[in-house]
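> model this:
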Amino acid sequence: MKPRPFSPLRYLSGYPQSTLDQVQRLIDDDRLGRYLQKRYPDRHEIKTDKALYDYVSELKQSYLRNAPPLSKVLYQNKLDVIQNALGLHTAISRVQGGRLKAKQEIRIASTFKDCAPEFLEMIVVHELAHFKESDHNRAFYQLCCHMLPDYHQIEFDLRLYLTYRSLADSPTRNDV
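Model (predicted):
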């Protein structure tokens, strides 16, 4: 099987062609990095798994008090951002004695240890929304927007950020 050619817009599949054309112009004019830097100049300070757990717990307490408790939250080196796994929510059920115990875990790709705070918040909100809605349906996105009103714009900009990073890491592109 042949390897698939590098597609700089792979994180933006599903967006209209007019949007893809605008992004391609930003890339061609070498303006994508400047756009992102101007919009998201800061980096968050949440570097440890404990700090991440506290951050996620605080957001959960603010918006999803009645949801099951968090068991574990951590940065995960093995999550493959290339395959669009920015974060992962898992619910593990185990029988302990005569009871069924459920554990809720959230794992965030370690790539996001050094990113804009808005990007980390968007990923956390997305994973927390899975506590209430397992599918990516209308109710899921309504909950995301309830927790983070600019959810869709930040998600799009995060995809631009991943696009920019993939261009910088690409062996065929050294000028980004």
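
> from here on, just use CA atoms for contacts and neighbour counts.
Fine.

> roughly how far apart are residue 106 and residue 128?
8 Å (Cα to Cα, to the nearest Å).

> okay, these two: which has more neighbours?
For residue 106 and residue 128, the more surrounded residue by other Cα atoms under 10 Å is residue 128, and the numbers stand at 28 against 23.

> second input sequence below; structure requested for side-by-side comparison:
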Amino acid sequence: MHALLRYVQGYPENIVSQIDSLISSNKLVPWFEVRYPENHTIKSEKALFEYTIEIKNRYMKKTAPLSKVVYDNKIHLINNALGLHTYVTKNHGGKTKSKNEIRIASIFKEAPEPLLRMLVVHELAHIKEKNHDKAFYQLCCHMLPDYHQLELDARLFMIYQELKER
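Here you go, the predicted structure:
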């Protein structure tokens, strides 16, 4: 079994074995490039913030504001995370200030747009739903109907990146 399969740990065996077969036959890279021929053009943090706010305003207008959305090159080292949502509360002079921040793994600067959108949707959903429960995934699917397929494809993107580096 390939070490690369760590990205799809927890998926059903039939899916993992298909991915294993694609890796073994050197077909995952060409398959991925046909499926996603282009990467997004959202390179700056300003563009990423505007992109995220646009999605937030469309689906989650009434939720707390976002103060920051950035690419973070430390993320994917932590628990194989692809993105993080942080809620920071600071007490300053008797006043409590809260900030929602989203961090996206830097590797997704060079990703297809649907995969970036999936990550942004996932982290936005955490503003309203803290846990990965039914309500959380319903919100993700409301914002992005093919959320589950894109989540798997984001994991395949991680494998794709490692295969291309070899």
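
> what's the TM-score for these two chains?
With the length set by TM-score structural alignment, normalised by the length of the second structure, the two chains reach a TM-score of 0.94; 166 aligned residues with a Cα RMSD of 1.6 Å.

> identify the contacts common to residue 106 and residue 128 of the first structure.
residue 89 (Cα atoms under 8 Å, 6 or more residues apart in numbering).

> please name the nearest non-neighbouring residue to residue 113 of the second structure.
Leaving aside its sequence neighbours, residue 113 of the second structure sits nearest to residue 40 (Cα to Cα, 6 or more residues apart in numbering; 4.6 Å).

> could you pull out the helices in the second structure for me?
Ranges of helices in the second structure, per DSSP state H, are 13-24, 28-35, 45-59, 113-128, 134-143, 147-165.

> mind checking which of those helices is nearest residue 67 of the second structure?
For residue 67 of the second structure, the closest of the helices of the second structure is helix 45-59, at 9.0 Å, according to Cα to Cα.

> on that earlier part again, residues contacting the residue nearest to residue 113 of the second structure?
Shown in contact with residue 40 of the second structure (Cα under 8 Å, 6+ apart): 109, 110, 111, 112, 113.

> cool, residue 99 of the second structure as well?
Contacts of residue 99 of the second structure (Cα under 8 Å, 6+ apart): 65, 66, 67, 87, 88, 89.

> what's the match for the third one in the first structure?
Structural correspondence for residue 67 of the second structure with respect to the first structure (TM-score structural alignment): residue 71.

> in JSON lines, list the helices of the second structure along with distance to residue 97 of the second structure.
Shown next, in JSON lines, are these (distance: least, Cα to Cα, whole Å):
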{"stretch": "helix 13-24", "distance to residue 97 of the second structure": "44"}
{"stretch": "helix 28-35", "distance to residue 97 of the second structure": "43"}
{"stretch": "helix 45-59", "distance to residue 97 of the second structure": "20"}
{"stretch": "helix 113-128", "distance to residue 97 of the second structure": "16"}
{"stretch": "helix 134-143", "distance to residue 97 of the second structure": "25"}
{"stretch": "helix 147-165", "distance to residue 97 of the second structure": "32"}
